[in-house]
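S.K.: Using only what follows, build the 3D model:
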Amino acid sequence: KSIVCRFGIPHSIVTDNGRQFIAQSFENFLQELGIKHLLTLVEHPQTNGQAEAANKVILRELKK
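M.R.: You can find the predicted model right below:
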């Protein structure tokens, strides 16, 4: 909650193909908020690494 209050609703998110991210309820939630959902490719694990690196930067900044 505090992240959305502080920075607003994201325009897009990148996730892997985990069940929780491809569930219809999650897709509906994102659609209601107008968030574009980008899935990483199974054959391209580097993309997951980029997403993880971005998450670390975000978490580090939030702790300040």
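S.K.: contacts and neighbour counts: CA atoms only from here.
M.R.: Will do.
S.K.: Now for the residue most central in space within the chain: which residues touch it?
M.R.: Nearest to the mean C-alpha position of the chain, by Cα atoms, centre = their mean, lies Ile13 at 3.5 Å. The contact partners of Ile13, by Cα atoms under 8 Å, 6 or more residues apart in numbering, come to 35-38.
S.K.: That one should be in a helix, yeah?
M.R.: No. Residue state for Ile13 (DSSP: H, G, I helix; E, B strand; the rest coil) corresponds to strand; a helix is not indicated.
S.K.: Next, the structure of the following sequence, for comparison with the previous one:
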Amino acid sequence: MCRYGIPKNIVADNGKQFTSELVIQFCEKYGIQNTFVSVEHLQANGQAESANKVILMGLKRRLDKEKKEWVNALPQ
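M.R.: Okay, here's the model as predicted:
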């Protein structure tokens, strides 16, 4: 939030970290719309799945370069 500001919408699964009363109150206070997708059907959240794929590919490339020294590739 510090970098990009307050989001207009949060798309998440029904995990407790997203459905807690505290999070709901926070979202209401700042005008954030919550959209929940089924845990069994995460493909419904195509935007997040696409972003996850890009992140995973980047991690794989980085870790392939590091080979057995993958711990050194992790941020400090």
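S.K.: if we can go back for a sec, out of the contacts of Ile13 of structure 1, which sit inside strands?
M.R.: Those of the contacts of Ile13 of structure 1 mapping onto strands are 36-38, per DSSP state E.
S.K.: ChimeraX command to pick out the buried ones of these?
M.R.: Buried members of these, defined by 16 or more other Cα atoms under 10 Å, are picked up in ChimeraX with:
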select :37
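S.K.: quick one: which of the ones in strands among the contacts of Ile13 of structure 1 is nearest Gln46 of structure 1?
M.R.: Taking Cα to Cα as the measure, Gln46 of structure 1 sits nearest to Leu38 out of these, at 14.6 Å.
S.K.: residue contacts, that closest one?
M.R.: 12-15.
S.K.: Quick one: map it onto structure 2.
M.R.: Here Leu38 of structure 1 is matched to Thr35 in structure 2, going by TM-score structural alignment.
S.K.: what's the answer for Phe21 of structure 1, then?
M.R.: Checking with TM-score structural alignment, Phe21 of structure 1 has Phe18 as its match.
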